Every structure is written in C-alpha cells, then in structure tokens.
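# Below: sequence and its predicted model.
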Amino acid sequence: MKDSVYPQKILLTGAAGGLGQVAARHLGRMLRRGDLAGLRMADINPMEEVEGAEIVQTPISERDVIFDLVEDMDAVIHLSGISGESDWASLIPSNLAATAHLWDAAFAHGTDRILFASSNHAVGMYPVEQRIDDTAAPRPDSRYGLTKAFGEQLGALYAVKTPVRSFCMRIGSCFAQVTARRHLKTFQSHADFLRMIETGLTADYRHEVVYGISDNDDSFWDNRNALRLGYTPRDKPQDFLAEEIDQTEHRLQGGEFPDLPLSRD
C-alpha cells in the first residue's frame, strides 16, 4: 500500500537521541542523493551536523516554537520526548504538551502525516502469555507509557477530524544488540527501524498502529498490520546476541516497567 508522493520536506524531532541519530543519518543520505528537498532537525540537545540539513537546537514544548518548526514540512518524524519513566513535571511539557501542539501545527500548516514514536509501554500491562495485535487497547505500564497511549489517541482523533495522517510505532527494544532475554520477544534492529520509517513515509493510510519489531515469529506482538502496509523486516533478534544476556524473566510484557512504583511528585 504505497502512496503516490514521497514527502519532500521532513521535520525530525529528537534528532540528538539514539534513534534520532539513526534516522538523521539515513535522511541525510537521502538529502545528499536528492531524494529529499529539505530536512529540518530539532532537539533540545546538540545534534550531529548533517550536510544540507537545517539544525534547530531548541526545547520544543512551546507552542510557538513547534508551529515554526512544522511550517512548510510535508511530514514529521516525531522522536522527541522523555524516553522512560519520570514525574509529571517533566513528562507533561515534553511528552504531552509538545505532542498536542505538534498535531495542531501539522493541521494548521497542511502537513500530510506524522510518524509518532509510541512505545511497547503503552501496552506493557498485558501478560507475556498473551499475543496482541494493533487492535489491542492501551494498557500503559507507567506514566511514560500513558503519554504514548495519549499520542496514539491524539493521532486517531486528528486522522478523523483533520487531513493529518498518523503512523504510530509501538517501538519494542531498538538497540544495536540483544542484551536481555526479553529482547528476544521485542527486538528491532536499527536497519528494520529505518524500514519502518520508510513505510510510514510512503504507505497510504489514515491512522495506523504498528509494532516496532524485527522479523520475529515468537514476539509478544502480531505485526501483520505493519506487513500489510508494506513493512518488510529482514533481521532476526538471534543474529544480534550480545556476549552476555540478562536472563531475567518478567510476568508482563513491559518488563520491569510494570513493577515501578508511582512515586509522589
């Protein structure tokens, strides 16, 4: 299911993060080949220079800042935000307000689509014995997971009420290596992450939820919806094993997150 037009101008948020750097290098190569007309990269932290890209170092929780960043962009890859459990004082501006402002900005500026870095922690309270798919209702395992569930529902709402499309990626364990037993169920290689990004940029959809995993028949997650949209993972977690593997077993899919207490802010 490929769309007819590849986005020519892309905004990448969270470009200084681990996955942000992976995406930035890939998009930079596309820019140098002439496959993109423009690449804007934003993060609160310093970013690697990418030839031809516009680099904007700024906090993106402010509404006016986000509206400026989204202007003239055809697509947004939204990787920005706190990537683990935290308190509401930190999560509200970076994971909730910034995401809400982003969708408003995309609607205001006529941006076609947003690729949203959701997380497996949006569904982390499902038991490990239960296999779920894209239709599984959110069961967040943390405040962090709840912010990702919010982003998914935000995308669903705007896909119905505005022209903005949303591609929500429930990313599993996207690392260079498999370092824990749990990763055998949740791993996504960097190369497959980029393949998923390409699917989100090119597929024809309104609002979709997919799982960020590699080629793994034994995963917690049935990812046929991603395959239907054209995602073609090529890597298997067994090919990325580290020398030492954490053998901890967990009762719920979110790993250690479901057992984290809700501290008082």
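The structure has been received and is ready for your questions.
# from here on, contacts and neighbour counts on C-alpha atoms
Noted.
# The closest residue to T58 other than its chain neighbours: neighbouring residues, count only.
Distances taken as C-alpha to C-alpha, 6 or more residues apart in numbering put I44 closest to T58, at 4.6 Å, once the chain neighbours are dropped. Neighbours of I44 under the rule other C-alpha atoms under 10 Å: 18.
# Quick check: I44 touching I60?
Yes. Under the criterion of C-alpha atoms under 8 Å, I44 makes contact with I60 at 7.3 Å.
# Which strand or helix spans the residue most central in space within the chain?
Nearest to the geometric centre of the chain sits A117, at 1.6 Å (C-alpha atoms, centre = their mean). Applying DSSP states H and E as the criterion places A117 in strand 113-119.
# take a look at this one as well, against the first:
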Amino acid sequence: MIDPHTDRVLITGAAGEIGKALRSGLRAEWRHLRLTDIRPIPDLAANEEAVIADIGDRPALERMMQGVTALVHMTGAPAEHDLEMLFRVNARGLFDMFEAARLAGVRRIVFASSNHAFGCYPIEEPVTPAHPARPDSLYGVFKVLGETMLRYYFDRHDIRSVSLRIGTYRRLPIDQRSLATWLSPRDVVQLVERSLRHPDPGCLVANGYSANTRIKVRDPNWDFLGYRPVDNAEDHVEMLRGMGVDVDGAWEWPEHGGAFARMPERPARA
C-alpha cells in the first residue's frame, strides 16, 4: 500500500482533464503530490509541486522521479495524432518514464491504458481483462505495449502496477457508446486511489468505467481493487435523447472500440 500521509506521488499529464480531476479529488488526503505536464499547471495547493517538462526530456524525467514512491502516468498523445507523435509520446516516452521510475526505486505505477486495447472484439463478446489484447488502432497498440512493459517491470523488478483500461472519460456521457463506456470524474479519482492504496495489486489490468447499466465487459477486476463506482451513464439518458442521440435503437458499433475499429488507415504501398 502507498501511504497518502508520507509517500510522494507523481502525476503526469496533470494539466489534462483527468489530471485536473485527480488533483481535485486527491489533494485533500494525499500530502505529497508532484505534478508534471508540458503545459502550465495553475493554482497549486500547499501540498502540490509542479515540474514543467516534456516527456522526451529524459534527464528531466529522472530528476522529477527522485523521492517518488508511486507514479500515476496519465500523459499520452491522443489517437488522432500521427505515428511519429504517437511513438514519441506513447512508446518512447512511455519507456523513458517507466525506466526513470525503476531507476528511482518507485514501488507502484498506475497507468492510463485504454479500452482500445481490446477494441477489435465483437461487442457481443463480454471481454474481461484476462482476454488476449486485440487493439483497434495504433493508439491501442501502444496502450497494449504499456501493459506489457509493466508485466516486464513486475516480473523482473518487482514493481507493482495497475493498468486502467479507461473508457469514455468526460464530465457527462456524450453518445450512445458512452452509455456503456463512460467514466465520470469522481469515479476516476476513486479508481486511481484504490489502485494506489491496494496492498498488493501485482500486475493488474482493470477496466476504467463507471457503474453503467449498459456496460459490455465482464469481470473488470473491480472487486479485487475494492472499487465501487457511484455514477451511471443511464442517469443521463434523457439529456442525450434531448440532444438527438439514438439511445433506444440497435447498438451503433459492432466492436468494443466503436469507430476506432473501422477507421481508414494509410493505404498499403503498391
């Protein structure tokens, strides 16, 4: 278990939407929060310190990791970026961050993976974290890489970790698919906190959703973590219906990854 009163936690991507939610939800209990992002991090509390750095700056990563017990790695390039950016941030940067953590003696890593790590499974199949990965995009491929790297760091270096296959993180659900995949701000805080406080998660993969009525996965490892989501996308069905979203018809996408699984990619060379 990571002790919120004595252990320093480093949160990457702290200026992003999930990072903001984590700061708001954790700062009251966690006494030593170190925050990093390439963008400014405003309104620091007394128990927060900020390090502005690029994930490609390996010496900066090694410096910021000093004295850190747990890493919450939320930095990532979104799926719409090209291969070069995805590789720089979500592959090379990911390795540099994890390796800096190892060299500094970090004991726990919580990683923002994605449900796009299994997005090519048919929606009728209730996927569990025990299923083999079936990424639906290069973005998903690099998330699987992160999960695999954490298995290596567990087996070789005894670093405990939780990879969170985060679904649709928004303040409110946004479409039909998010009625199954929504993760609310207060639920993401609870999920990360449970991942930090668990006495021994081993090398765990867990789904990152709220308690949605229309959830399409099974055995998400929530009981093991002690995660009890409190929000449900179904509470916002009328809002979506009023926006013209079809919440009553057949499921729109045939795979768990939604549109990702069928997006056109660069054509093969002739």
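In hand now; what should we look at? Everything quoted here is computed from the prediction, not taken from an experiment.
# in structure 2, what residues pair with the strand holding A117 of structure 1?
Aligned by TM-score structural alignment, strand 113-119 of structure 1 falls on residues 108-114 of structure 2.
# That stretch vs structure 1, average distance?
After superposition onto structure 1, stretch 108-114 of structure 2 sits on average 0.4 Å from its aligned residues (mean C-alpha distance after the TM-score superposition for structure 1).
# what's in contact with that stretch?
Here stretch 108-114 of structure 2 makes contact (C-alpha atoms under 8 Å, 6 or more residues apart in numbering) with 2, 69-75, 140, 143-144, 146-147, 159-167, 192, 195-196.
# let's go with 7 Å and repeat that
69-74, 140, 143, 159-167, 195 (C-alpha atoms under 7 Å, 6 or more residues apart in numbering).
# Setting the sequence-adjacent residues aside, check what's closest to D192 of structure 1.
In space, D192 of structure 1 is closest to P233, 5.3 Å off (C-alpha to C-alpha, 6+ apart).
# and the one you found, what pairs with it in structure 2?
So, by TM-score structural alignment, P233 of structure 1 is matched to P229.
# Checking that match next. Helix, strand or coil?
coil (DSSP: H, G, I helix; E, B strand; the rest coil).
# was I right about T13 of structure 1 contacting L79?
Yes. Counting by C-alpha atoms under 7 Å, T13 of structure 1 does reach L79; the two are 5.4 Å apart.
# overlap in contacts of these two?
Joint contacts of T13 of structure 1 and L79 (C-alpha under 7 Å, 6+ apart) do not exist.
# quick one, strands of the stretch 1-150 of structure 1?
For the stretch 1-150 of structure 1, the strands defined by DSSP state E, counting those that start in this stretch occupy 9-13, 38-43, 54-57, 75-78, 113-119.
# looking at these, which is closest to G212 of structure 1?
strand 113-119 (8.3 Å; C-alpha to C-alpha).
# now the closest one, how far from the centre of its chain.
4 Å (C-alpha atoms, centre = their mean, to the nearest Å).
# same question, stretch 108-121 of structure 2
Distance, centroid of stretch 108-121 of structure 2 to centroid of chain: 7 Å (C-alpha atoms, centre = their mean).
# ok, back up a step: give me whichever of the strands of the stretch 1-150 of structure 1 is most buried.
Highest mean neighbour count of the strands of the stretch 1-150 of structure 1: strand 113-119, a mean of 25 (counted as mean count of other C-alpha atoms under 10 Å).
# Hmm, S80 of structure 1 is touching L12, no?
No. Under the criterion of C-alpha under 7 Å, S80 of structure 1 makes no contact with L12, lying 8.4 Å away.
# mean deviation of the longest helix along structure 1 from structure 2?
For structure 1, the helix that runs over the most residues, judged by DSSP state H, is helix 143-161. When structure 2 is overlaid, helix 143-161 of structure 1 sits 0.6 Å from its aligned residues on average, using mean C-alpha distance after the TM-score superposition for structure 1.
# The next helix or strand after that helix aligns to what range in structure 2?
Going down the chain from helix 143-161 of structure 1, the next helix or strand is strand 165-171, by DSSP H and E. Per the alignment by TM-score structural alignment, strand 165-171 of structure 1 matches residues 160-166 in structure 2.
# Okay then, goodbye and thanks.
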